[in-house]
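Sharing a model prediction with you, sequence too.
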Amino acid sequence: MTTEAAALTAGRVMAEARMRESGRLTRPGPDVYDPATGETTTSSTLLYTGKARVKPAQTVPEGVQAGQREVSLTRYDIALPFAAVPASRIQPGDTFTVDTSPDARMPGLVLHVTGVNYSATATAWRISAEARS
């Protein structure tokens, strides 16, 4: 193993050790209407479930106009283990839901994927996302 490969392997082990949250990455599907109950539900496809690191990328929420109301967008960085292979290529529009975290305020947080970074020399999968409120 080359020195570069050894350093990369060590970096990936360290990056994964810092992943304290767990969650699931899903792709929203079409709405499904149930004529028996009269209810509409949204289907989704599970792409990944497991450990992650979720941290704010921007500490000050950004206010934007959406229709007639002000919406706050807070940007986050999500890191998944480099060896993780999602069921499908991650893309904007997918969602990441935090299931567990040492921070009691984070479980249930839904983040909307805005971009994905790919690199053979990365220590983790880096995903850009935002929380919308």
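Okay, I see it.

From here on, just use CA atoms for contacts and neighbour counts.
Will do.

Against residue 24, how distant is residue 32?
In this structure, residue 32 and residue 24 are 21 Å apart, going by Cα to Cα, to the nearest Å.

Could you pull out the strands in the protein for me?
Secondary structure of the chain by DSSP state E: the strands cover 21-34, 39-56, 62-66, 69-81, 95-100, 110-117, 124-132.

Chain neighbours aside, what residue packs nearest to the residue most central in space within the chain?
Of all residues in the chain, the one closest to the mean position by Cα atoms, centre = their mean is residue 96, 3.8 Å from it. Counting by Cα to Cα, 6 or more residues apart in numbering, residue 96 lies nearest to residue 25, which is 4.4 Å off, once chain neighbours are set aside.

Just give the number of residues close to the one you found.
Other residues within reach of residue 25 by the criterion other Cα atoms under 10 Å amount to 24.

how near is residue 27 to residue 93?
Where residue 93 is concerned, residue 27 sits at a distance of 7 Å (Cα to Cα).

neighbour-wise, which of the two wins?
Legend: neighbour count by other Cα under 10 Å for residue 27 and residue 93, higher for residue 27 (19 against 15).

which residue packs closest to that one, ignoring adjacent ones?
The spatial neighbour of residue 27 that comes closest, neighbours along the chain excluded (Cα to Cα, 6+ apart), is residue 94 at 4.6 Å.

for comparison:
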Amino acid sequence: MSLDAVLAAGRAAAEDRMTDAVRLYEQAEDTFDRTTGTTVPGVQTTLYAGRARVKPVAQASGEDVQASDREVRLLEYTVELPWSTPLPPGTRLLPGMRIEVTASPDARMVGLILWVTGSQFGGQSTAWRISTEDRS
């Protein structure tokens, strides 16, 4: 069996395990509207919407950090997208982009917003793995 055939089988198997659905997006900075005195959320640009596998990092116990006047716990997740997932031309995945879980067999995950912290690329990978954290 050739390497290409093995990789194709591995990528198909990885996609079979992708039972969640996500939306990868970038969000522009919020702006303040002086007329109404309210903050207007920045525009969201969807870069990918579709199948994924979202899983917590097993050994991560989380880290408490100070965010403004409250503490938040950072929990790490790995999000796997199909290996062949394209991004719009000229777009790179950057820390700070976000992933929203839009569907999952575990209904408690739906609505979870994860912040991208990094990504792993490789010609012999079976999925595109994105490192994220839950900042809630």
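Great, that's in hand. Keep in mind that this is a model prediction, so the values were computed, not measured.

tm score of chain vs chain?
TM-score of the superposed chains, computed with TM-score structural alignment, normalised by the length of the first structure, equals 0.89; 132 aligned residues with a Cα RMSD of 1.9 Å.

returning to that earlier point: mind checking what the residue nearest to the centre of the first structure lines up with in the second structure?
Matched by TM-score structural alignment, residue 96 of the first structure corresponds to residue 99 in the second structure.

residues touching that match, list them.
With contacts defined as Cα atoms under 8 Å, 6 or more residues apart in numbering, residue 99 of the second structure is in contact with 22-25, 113-116.

And for residue 74 of the second structure?
With contact set as Cα under 8 Å, 6+ apart, residue 74 of the second structure has these partners: 62-65, 133-136.

just residue 120 of the second structure next, same as before
Contact criterion Cα under 8 Å, 6+ apart gives 128-130 as the residues in contact with residue 120 of the second structure.

neighbours around the residue nearest to residue 17 of the second structure when sequence neighbours are not counted, how many?
Once flanking residues are discounted, residue 17 of the second structure sits nearest to residue 53: 6.8 Å by Cα to Cα, 6+ apart. Residues near residue 53 of the second structure, counting by other Cα under 10 Å, number 22.

Over to residue 104 of the first structure?
8.

how close does it get to residue 133 of the first structure?
From residue 104 of the first structure to residue 133 of the first structure the distance is 19 Å (Cα to Cα).

same thing with residue 91 of the first structure?
When Cα to Cα is the yardstick, residue 91 of the first structure and residue 133 of the first structure sit 21 Å from each other.

neighbour count winner among those two?
Between residue 91 of the first structure and residue 133, residue 91 has the larger neighbour count (other Cα under 10 Å), namely 14 against 10.

ok, the closest residue to residue 16 of the first structure other than its chain neighbours - contacts?
Nearest residue to residue 16 of the first structure in three dimensions, chain neighbours excluded: residue 81, at 5.7 Å (Cα to Cα, 6+ apart). In this structure, residue 81 of the first structure makes contact with 12, 15-16, 51-52, 123-125, judged by Cα under 8 Å, 6+ apart.

how far away is residue 81 of the first structure from residue 97 of the first structure?
Where residue 97 of the first structure is concerned, residue 81 of the first structure sits at a distance of 16 Å (Cα to Cα).

Residue 49 of the first structure now?
According to Cα to Cα, residue 49 of the first structure and residue 97 of the first structure sit 10 Å apart.

Then residue 12 of the first structure?
Here the distance between residue 12 of the first structure and residue 97 of the first structure works out to 23 Å (Cα to Cα).

what do we get in the second structure for residue 110 of the first structure?
For residue 110 of the first structure, the aligned position in the second structure is residue 113, judged by TM-score structural alignment.

My guess is that match contacts residue 100. True?
Yes - assessed by Cα atoms under 8 Å, residue 113 of the second structure is found in contact with residue 100 at 4.5 Å.

joint contacts of the two?
Counting by Cα under 8 Å, 6+ apart, residue 113 of the second structure and residue 100 have no shared contacts at all.
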